[in-house]
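K.L.:
What shape does this take:
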Amino acid sequence: MKRIRYHHGDLRATLMDACLRLIENEGLAAVSLRRVAREAGVSSGAPYHHFADRAALLSALSIDGFQQLATYMITARAASPDPLTALTELGDAYVRFSREHPAQFRLMFRPELSQPEKHPAANAAGDAAFNVLVDTVADGVAAGALPADRADTLAVAWWGLAHGLASLWLDGHLEKRSEQMGTHAPELVDTIMRMFTTLIPPDPSTA
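P.N.:
Okay, the predicted model is just below:
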């Protein structure tokens, strides 16, 4: 097998990329450190320089995924003119991330594989991504556009909506339903996220 060349210090990234390719092509069940090494074109012992076992590798991919997701959301929030628009844009960013990184997205929400209880950094990365949403909701509360007593509930509701749309799209259901409705999946996602923000009552204390 032709070995993939990588610069010194890039072995970890090379192995992570190889693992994602393996997941995309053959599924999570195909992942082992030996198979990842073969996919990367390195020796069978090379992965152990960076990952103690399969779960450690999958945890690293989960952490990287949540960090990328947070970046998508932070960028969307920064480009939005107000908190309610930001919530819509965050939803679009969440779904877009899932579309651009489907294998990684699925892995991020499979704790039995990455074993976050043994790798707490995975939980921390997930919390950091979620906190981008929490901070955006807090902006809405501060602006009087969202009720303070429902802030936590709204954050979870938004997450459930965005994650559900992302999962439906990855499974092929959203595109099918969009066609039946005479629209396209990206437009449907945007419409639903905007509809969500219009249904939220403002903070009554500011009325």
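
K.L.:
From here on, just use CA atoms for contacts and neighbour counts.
P.N.:
Fine.

K.L.:
Of all the helix elements in the protein, which one is longest?
P.N.:
helix 54-78 (DSSP state H).

K.L.:
now for the following helix or strand past it, which elements pack on it?
P.N.:
Next in sequence after helix 54-78, counting helices and strands by DSSP states H and E, comes helix 83-100. In terms of contacts (3 or more C-alpha pairs under 8 Å, 6 or more residues apart in numbering; DSSP states H and E), helix 83-100 is packed against helix 54-78, helix 120-142, helix 151-170, helix 185-198.

K.L.:
this one next, for a side-by-side:
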Amino acid sequence: MALSIRLCGGFAMVTTATAPSFSNRIEPMTISFQEIQALADDNTVNTAPVISVNPDVFRGSMGSRSAKLTRTQPHAMATASPKRARKSPVPHRLRQLPPQLREPAYEKGGLRNALVEEGRKMFEENGAMELSLRALARRLGVSEAAPSRHFKGKEELLAAIAVSGFVELAEQRKGIAAQNLPPFAMAREMMLSYVRFAQAHSGLFDLMTGPRLLREFVRGDVEATSNISYSFFAESVFSLARESGWPEEQMHYLSHAAWSMEHGVAALILADRIPRTDSNLDLEAMIDFSINSFLVAVVGGPHRFAEICAPIMPKGREKGAARPAPARA
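P.N.:
Sure, this is the predicted structure:
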């Protein structure tokens, strides 16, 4: 015999039937309250959620196939089959984009470096007019908002590109300083490195040294990195000047004169103004001659400089006329 108990509209319907092996039809049975309680504990009972049997409303007879049971506070319970343990929710996983739509992953600081490097290529290929943060983002395959996390705008990106140029020039001059060349050869190589860098990176050189950058950015990293490059160059000029007897108060005049020489040659070359077409000069020979002439004048020392220049110096500019350094003990 099987007993089925299920909830229906706030009541539990209890139905009994004999096993099919004894009869082809369901036979009603008279069951007592005690029998319902006993059968409710049996494993064969198919029961609804927790119910209790109320004998006051129990109706059972040979002609009845069901009895009504009310839901009450649990005191005589027909225990339901144990509930299955709830599975922990599976974490929601975002579907990955196809490789061609994914943004490349960069380590900390890597995206900024990539933006500067690729921005420098774009600048040298097409100039500042064609450079934009959006175009740069598309070229790198990142979102259009990604560059704005590192640069406020195009001007700040241009300043960072200029910084990369000064860093490269400083590395070149650092390598020259490590060679421990004689003073004349050292100063010569430092000045030549400036001209060669300008020839190799004409657009970048113009950005680094021209008026294109806003003043607010020049006074930051641009100025700091340019000072590093300049310090290697200036020290080579100081070394040659000290060896030639120049006083310390004249050192910065000499380094600025040397800087003017190298920059003037570089700027005229980039403007395609030298050598003049009617001169038939070899460009490399002209560069060497210009730099060597200046350095030979430094080697000539302050005595010869004062002898030639002092009589023609305007009043108030006597500082420009060199005075010999005091004799060394």
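
K.L.:
still on that earlier bit, pick the most deeply packed of the helices and strands packed on helix 83-100 of the first structure.
P.N.:
Of those, the one with the most neighbours on average (mean count of other C-alpha atoms under 10 Å) is helix 54-78, at a mean of 21.

K.L.:
Can you name the residues that contact residue 185 of the first structure?
P.N.:
Residue 185 of the first structure makes contact with 169, 174-175, 178, according to C-alpha atoms under 8 Å, 6 or more residues apart in numbering.

K.L.:
for the longest helix of the first structure, packing partners?
P.N.:
The contact analysis (3+ C-alpha pairs under 8 Å, 6+ apart) places helix 54-78 of the first structure against helix 11-26, helix 83-100, helix 102-108, helix 111-114, helix 120-142.

K.L.:
try it again with 7 Å
P.N.:
helix 83-100, helix 102-108, helix 111-114, helix 120-142 (3 or more C-alpha pairs under 7 Å, 6 or more residues apart in numbering; DSSP states H and E).

K.L.:
Quick check: that helix compared with the second structure, mean distance?
P.N.:
Compared with the second structure after fitting, helix 54-78 of the first structure deviates on average by 1.8 Å (mean C-alpha distance after the TM-score superposition for the first structure).

K.L.:
For that helix, which outside residues touch it?
P.N.:
Outside helix 54-78 of the first structure, the residues that touch it by C-alpha atoms under 7 Å, 6 or more residues apart in numbering are 16, 32-33, 51, 86, 89-90, 93-94, 97, 104-105, 107-108, 113-116, 119, 121-122, 125-126, 129, 132.

K.L.:
ok, now stretch 85-101 of the first structure?
P.N.:
Counting by C-alpha under 7 Å, 6+ apart, 69, 72-73, 76-77, 80, 105, 136, 162, 165-166, 170, 189-190, 193-194 sit against stretch 85-101 of the first structure.

K.L.:
Near the aligned residue in the second structure for residue 113 of the first structure, how many other residues are there?
P.N.:
Aligning on TM-score structural alignment places residue 113 of the first structure opposite residue 213 in the second structure. Neighbourhood size, residue 213 of the second structure [other C-alpha atoms under 10 Å]: 17.

K.L.:
Would you mind measuring from residue 213 of the second structure to residue 167 of the second structure?
P.N.:
Here residue 213 of the second structure is placed at a distance of 17 Å from residue 167 of the second structure (C-alpha to C-alpha, to the nearest Å).

K.L.:
What of residue 118 of the second structure?
P.N.:
Shown here: residue 118 of the second structure relative to residue 167 of the second structure, a distance of 16 Å by C-alpha to C-alpha.

K.L.:
likewise residue 269 of the second structure?
P.N.:
From residue 269 of the second structure to residue 167 of the second structure the distance is 22 Å (C-alpha to C-alpha).

K.L.:
what does residue 185 of the second structure give?
P.N.:
As judged by C-alpha to C-alpha, residue 185 of the second structure and residue 167 of the second structure stand 23 Å apart.

K.L.:
one step back: ok, now which ones touch the match of residue 113 of the first structure?
P.N.:
Listed by C-alpha under 7 Å, 6+ apart, the contact set of residue 213 of the second structure reads 155, 159, 207.

K.L.:
need the contact list for the counterpart of residue 183 of the second structure in the first structure.
P.N.:
Here residue 183 of the second structure is matched to residue 83 in the first structure, going by TM-score structural alignment. Listed by C-alpha under 7 Å, 6+ apart, the contact set of residue 83 of the first structure reads 136, 139-140.

K.L.:
now residue 83 of the first structure: how far from residue 99 of the first structure?
P.N.:
24 Å.

K.L.:
Out of the contacts of residue 185 of the first structure, give me the two with the largest separation.
P.N.:
Greatest spacing in the contacts of residue 185 of the first structure, by C-alpha to C-alpha: 169 and 178 (10.0 Å).

K.L.:
Just give me the match in the second structure for residue 45 of the first structure.
P.N.:
Residue 45 of the first structure maps onto residue 145 in the second structure, by TM-score structural alignment.

K.L.:
mapped onto the first structure, which of the contacts of residue 213 of the second structure are still contacts?
P.N.:
Retained in the first structure: residue 155, out of the contacts of residue 213 of the second structure (criterion both residues aligned by TM-score structural alignment, their matches' C-alpha atoms under 7 Å).
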